[in-house]
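>>> Sequence and predicted structure are below.
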Amino acid sequence: MQDVDLRELRGRIPLAGDRALAEIVNGLNTAENMTATRAEHGFFSRVILGWNRQDRKRAIESDSALALAQRRMIAWAQETAQHLAFTDLTVGLLAMEVDNIQHDVVHLRNLNHQALDEIRELAGVLTEFIDAVDRRLAHIGERIDTHERMLDAHSRALLDLDRRVLATELWQSAWSDGDMILRRWRHRGAYVGLPWLCQVLLVARECAGGRTGQHEFVTGDRSWRERLADDILSDSRSELVRAQFGPQGAQGRKSVRVLIERIIEELPDPDEREMVAEVLGIGLSPRLRPPHRPIGYALARGLELSALGAACSEDPARVAVEDARRDYGNLQQVTYEEYVRGVIHEQADAALQARGALRKEREEQNREADGQDGVEKSA
């Protein structure tokens, strides 16, 4: 049988320590009993048993040594037992701490479940609150939409009212301005000394370039043209010119060349001719005047050429009509009334075209200025 380390055995079989302790105690009791028994033998008993004194002495010494060894074994066993008791105490304390921790874990778990339930309950309350807020906000949004529609309606109504007020103010201003031009022409000597055909053209140009033409540009109302034509045709001074045109019908038509020749004849002063031509836009850049129209340009060109006198070797009226036809359109024969209404429409259309081009140019300049401002701000 091989020697066995009691500590290793106890590590594998925990009860081996208790069993070893019991065996040692049993062996100790046996050795002590054997020593006591041999010490108590009498003389005769030892004779009968065949023991002599020398044997008895060696036996007692052997038994005493065995007993001492067993006592030392007992002491080691007691020390081991005390260590085991301390280890058991430590393990017990640790087990108690583990139990306490387990109880705390269970308690915390219960608290977590309770907190989770409370969180769920709170989430439900928040959900209801959010739903209520959403419904309220939706209701508010609907009311805001309603108010916005009402405000839009009011804004449109106010804008329409503003437009009407502006149109009314423009109409009043245009009417007043046109009336002033006519009264100045009829009673205050405006354009006096000029041929009547030139006066009609200049009155139409003044109305088209003033507030009357501006009213038409903003509102599109062209009624002032017919009203001005009626006022001019009803003027008492026009009867003489009407007679010069001749009777109504084909016989009362005159070519524009004939009209230019008559104007040149009635305006002998070259300076007056040049002045009227320049008032009608001759010599100006297209950016500084309304566009030319056939009749108006032909009259202005004829006056310009006739103002040159001997420097112009050709017939001014013929050259003026040819230039007008080449650059601005055909020229037909006209009656007295057709001439009046024709020059009014020409000057009104030219003013409309000039105002439209001016507005477009201003819009482009504003866009360029806005773009430059945006670039500067971004930089």
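Right, received. Where do you want to start? Numbers count the residues shown, from 1 in each chain.

>>> Please make it C-alpha for all contacts and neighbour counts, starting now.
Fine.

>>> Could I get the full set of helices for the stretch 251-379 of the chain?
According to DSSP state H, counting those that start in this stretch, the stretch 251-379 of the chain carries its helices in the segments 256-266, 270-279, 294-307, 316-328, 336-378.

>>> could you give the angle of the longest one to helix 294-307?
Read that as helix 336-378. Relative orientation of helix 336-378 versus helix 294-307 (axes from the mean of the first three to the mean of the last three Cα atoms, to 10 degrees): 100 degrees.

>>> take the one below as the second:
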Amino acid sequence: MSTELDPYSAQARTLTADVPLLSDRVLVEVANRIGVVHDLTRHRAAETGASRVFSALVGADRDRQLRSIGALTTNQEDLLSWIVQVANATSVTAYGLERVARHVKQVRDLAQAAYDGVRQTDAELRHLATVVSEFAAACERRLRATENRVARLERAVDAADAFERTLGRWSTGLTYRRLPWLCQVVLIAREVLAGPYGRAHRVDGPRDRSAMIARLVGGRPAGLAGTHTYLDEMVAAVDSKNAAEVTTWLLEPELRIGPMTEAVVLALELAALPSPARLAEPGRTALSLVRSRRGRPSHSATAVDVATWLVDEQFAAALP
């Protein structure tokens, strides 16, 4: 008895892609049993009436029926077992797909959380960049302010040192000691202005000049006197030759001289005139001429007033 497997091969190849297959041994047995059932069925169909009666009497027909039913039953059991395996495989596959689905959802949630975190981090970084930029700008402003304060302090220290050197040399008689007091006041004020003191005055604003004036006045009488007496005292301290030389020192073309300085210069010019033309009181005459044109200085003043006028005029002329 032969068994044809070709009808089942195509089905088997189709099933291999989707479900677990029967083992080769079980598949062969199922095919053999199906072939046996076909053979028994064909044999019974080919029997004549007498043969059927004889087979029924001797029990051959009953035996063939039992064999057919047994083969079909066994095949059904094998197929049922295979179906159970397929169901189990499907359950396992569904469970696996469920786990995969949960994993994919977790991955998606993590990806979304990471994306949200990146967006939040980006916003925080932008905010941090803004804060850092503002902080850097504030630090730069504070640094510039500190540098300006340090530079101003350095200028103040340099100005104080230069001021002390200038006034120290003058007070010890190292500079201008042969000149009259009014000329000394003018030249010392200009020397102070030409150095760090004047630079600090130009950059940082007006500086207090009371200490300079107090040092310049020194021990001179504090009482009120005629302004012309200070000029006449100056003229008396120089001869005509020295008066001309001192006048040259005091006349600086680039400076605009004030009224008191102009009176000093004019008094020296009058004192430098030859004896026949020299006036008896050049200081009084110079003061009157300046007052007639400029209305200042006043007729009477203290030594502090005169020193203040001269110093202020040098500052005004050098630092417009």
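Arrived safely, thanks for sending. Since we're looking at a predicted model, the values are computed, not measured.

>>> Give me the TM-score for these two chains.
Put the two chains on top of each other and the TM-score (TM-score structural alignment, normalised by the length of the second structure) is 0.55; 203 aligned residues with a Cα RMSD of 3.1 Å.

>>> can you redo the helices of the stretch 251-379 of the first structure as a markdown table with mean neighbour count?
Formatted as a markdown table, these follow (neighbours: other Cα atoms under 10 Å):
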| stretch | mean neighbour count |
| --- | --- |
| helix 256-266 | 18 |
| helix 270-279 | 18 |
| helix 294-307 | 25 |
| helix 316-328 | 19 |
| helix 336-378 | 16 |
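
>>> Now do the same contact list for the nearest residue to V319 of the first structure once chain neighbours are set aside.
Ranked by Cα to Cα, 6 or more residues apart in numbering and with sequence neighbours excluded, the top spatial neighbour of V319 of the first structure is G302, at 7.5 Å. Listed by Cα atoms under 8 Å, 6 or more residues apart in numbering, the contact set of G302 of the first structure reads 260, 264, 316-317, 319-321.

>>> A153 of the first structure: which of the residues you listed is nearest?
V321 (56.3 Å; Cα to Cα).

>>> What does the closest one correspond to in the second structure?
Residue pairing (TM-score structural alignment): V321 of the first structure is matched to L287 of the second structure.

>>> Please tell me I have it right and that match contacts A263.
Yes. Under the criterion of Cα atoms under 8 Å, L287 of the second structure makes contact with A263 at 5.5 Å.

>>> Can you tell me the residue that sits opposite the residue nearest to V319 of the first structure in the second structure?
In the second structure, G302 of the first structure lands on A267 (TM-score structural alignment).

>>> do the same with G220 of the first structure
Per TM-score structural alignment, the equivalent position to G220 of the first structure in the second structure is G205.

>>> Quick check: D160 of the first structure vs F86 of the first structure, distance?
Going from D160 of the first structure to F86 of the first structure by Cα to Cα, to the nearest Å gives 104 Å.

>>> Next: L68 of the first structure.
The gap separating L68 of the first structure from F86 of the first structure is 27 Å, by Cα to Cα.

>>> Then R143 of the first structure?
From R143 of the first structure to F86 of the first structure the distance is 83 Å (Cα to Cα).

>>> likewise R289 of the first structure?
Here R289 of the first structure is placed at a distance of 122 Å from F86 of the first structure (Cα to Cα).

>>> Show me which of those two is the more surrounded one.
Between R289 of the first structure and F86, R289 has the larger neighbour count (other Cα atoms under 10 Å), namely 16 against 12.

>>> Can you report how many residues neighbour the residue lying closest to that one once chain neighbours are set aside?
Computed as Cα to Cα, 6+ apart, the closest residue to R289 of the first structure that is not its neighbour in sequence is G281, at 6.1 Å. If you count neighbours by other Cα under 10 Å, G281 of the first structure ends up with 19.

>>> chain center to the helix or strand harbouring D104 of the first structure: distance?
Secondary structure assignment for D104 of the first structure, by DSSP states H and E: helix 53-187. Its chain's C-alpha centre and that of helix 53-187 of the first structure lie 34 Å apart, by Cα atoms, centre = their mean, to the nearest Å.

>>> and after that helix, which helix or strand comes next?
helix 196-209.

>>> Just want the angle from that following helix to helix 53-187.
Per the same axes, to 10 degrees, the angle that helix 196-209 of the first structure makes with helix 53-187 is 160 degrees.

>>> mean shift between helix 196-209 of the first structure and the second structure?
Averaged over the aligned pairs, helix 196-209 of the first structure sits 2.2 Å from the second structure after superposition, using mean Cα distance after the TM-score superposition for the first structure.

>>> ok, now stretch 143-160 of the first structure?
So stretch 143-160 of the first structure averages 2.0 Å relative to the second structure (mean Cα distance after the TM-score superposition for the first structure).

>>> Stretch 175-184 of the first structure too?
Taken over the aligned residues, the distance from stretch 175-184 of the first structure to the second structure averages 0.7 Å (mean Cα distance after the TM-score superposition for the first structure).

>>> ok, now how distant is the match of V321 of the first structure from P196 of the second structure?
33 Å.

>>> Would you enumerate the residues in contact with R207 of the second structure?
R207 of the second structure sits next to H201 when contact means Cα under 8 Å, 6+ apart.

>>> which stretch of helix or strand covers the most far-flung residue of the second structure relative to its centre?
For the second structure, the residue at maximal distance from the C-alpha centroid (Cα atoms, centre = their mean) is A50, at 115.7 Å. Using DSSP H and E, A50 of the second structure maps to helix 49-58.

>>> Only the buried residues of that helix, if you could.
When burial is assessed from 16 or more other Cα atoms under 10 Å, helix 49-58 of the second structure yields the following buried residues: 52, 55.

>>> what helices or strands is that helix leaning on?
helix 60-171 (3 or more Cα pairs under 8 Å, 6 or more residues apart in numbering; DSSP states H and E).

>>> what about Y115 of the second structure, neighbour count?
Neighbours of Y115 of the second structure under the rule other Cα under 10 Å: 12.

>>> and E254 of the second structure, how far is that from P320 of the second structure?
Look at E254 of the second structure and P320 of the second structure: by Cα to Cα, they are 12 Å apart.

>>> Adding distance to V200 of the first structure as columns, could you present the helices of the stretch 251-379 of the first structure in a markdown table?
What follows is these, written out as a markdown table (distance: least, Cα to Cα, whole Å):
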| stretch | distance to V200 of the first structure |
| --- | --- |
| helix 256-266 | 12 |
| helix 270-279 | 12 |
| helix 294-307 | 11 |
| helix 316-328 | 19 |
| helix 336-378 | 7 |
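
>>> of all these, which lies closest to A81 of the first structure?
Per Cα to Cα, nearest to A81 of the first structure of the helices of the stretch 251-379 of the first structure: helix 336-378, 90.7 Å.

>>> which secondary structure elements does the closest one contact?
helix 196-209, helix 211-219, helix 223-233, helix 238-245, helix 294-307.
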